[in-house]
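Undergrad: I need the structure of the sequence given here:
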Amino acid sequence: MQLEKAILATITTNAKKVTAGSSIFICETKEEMEKVAANLEAILDGISHALSDELYIIVKH
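TA: Sure, this is the predicted structure:
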């Protein structure tokens, strides 16, 4: 099975911005969030997108 289009992970500093649906990573600082997003992008072979200053998603196109 190969995923073609999906949200693989959500990374945030504000837990109120997300609900269930993908793996959620809650960080304490913006710097930590950016580092986690960059690592997950490489690990999951996806693309990181910043939706706001408090929210990133990793997607597979």
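
Undergrad: From here on, just use CA atoms for contacts and neighbour counts.
TA: Will do.

Undergrad: which residues in the protein form helices?
TA: When secondary structure is read from DSSP state H, the chain shows helices at 30-44.

Undergrad: Just the endpoints, please. Distance across stretch 11-20?
TA: 12 Å (Cα to Cα, to the nearest Å).

Undergrad: can you list contacts of that stretch?
TA: 10, 24-30, 33, 36-37, 54-57 (Cα atoms under 8 Å, 6 or more residues apart in numbering).

Undergrad: Of those residues - the most surrounded one?
TA: Ala37 (25 neighbours; other Cα atoms under 10 Å).

Undergrad: how far away is that one from Val18?
TA: Ala37 is 15 Å from Val18, where distance means Cα to Cα.

Undergrad: Here is a second sequence; please produce its structure as well for comparison:
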Amino acid sequence: MAKNPDIKAIITTDKDLVINSGVPVFLSKNLEHLQVLCESLERILDASSHEINDETVIIVAR
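TA: Got it, this is the predicted structure:
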């Protein structure tokens, strides 16, 4: 049986995607800032990042 992913955070540059999702959502200024946030959250949360599209990345528990 497949296990549901444990999404720890969402990082995006698209302010229209910021909703009350129950998961922390980080709004990035630009794509460079998005990359910095991803790398930091991966280390802090001991998690993996996965690109959803050019403007959105999710951080998932390992």
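
Undergrad: what about Ile59 of structure 2, neighbour count?
TA: Neighbours of Ile59 of structure 2 (other Cα under 10 Å): 23.

Undergrad: Also Ile44 of structure 2?
TA: By other Cα under 10 Å, 9 other residues sit near Ile44 of structure 2.

Undergrad: can you check the one 10 residues further on too?
TA: Neighbour count of Asp54 of structure 2, defined by other Cα under 10 Å: 9.

Undergrad: residue in structure 2 matching Ala50 of structure 1?
TA: In structure 2, the residue matched to Ala50 of structure 1 (TM-score structural alignment) is Glu51.

Undergrad: Excluding covalently adjacent residues, which one is nearest to that match?
TA: Val57 (4.4 Å; Cα to Cα, 6 or more residues apart in numbering).

Undergrad: show me the contacts for the one you found.
TA: Taking Cα under 8 Å, 6+ apart as the test, what Val57 of structure 2 contacts is 10-12, 38, 49-51.

Undergrad: what do you get if the cut-off is 6 Å, keeping everything else the same?
TA: By Cα atoms under 6 Å, 6 or more residues apart in numbering, the contact set of Val57 of structure 2 is 10-11, 50-51.

Undergrad: which of these has the most neighbours?
TA: Busiest of the contacts of Val57 of structure 2 [other Cα under 10 Å] is Ile11, holding 26 neighbours.
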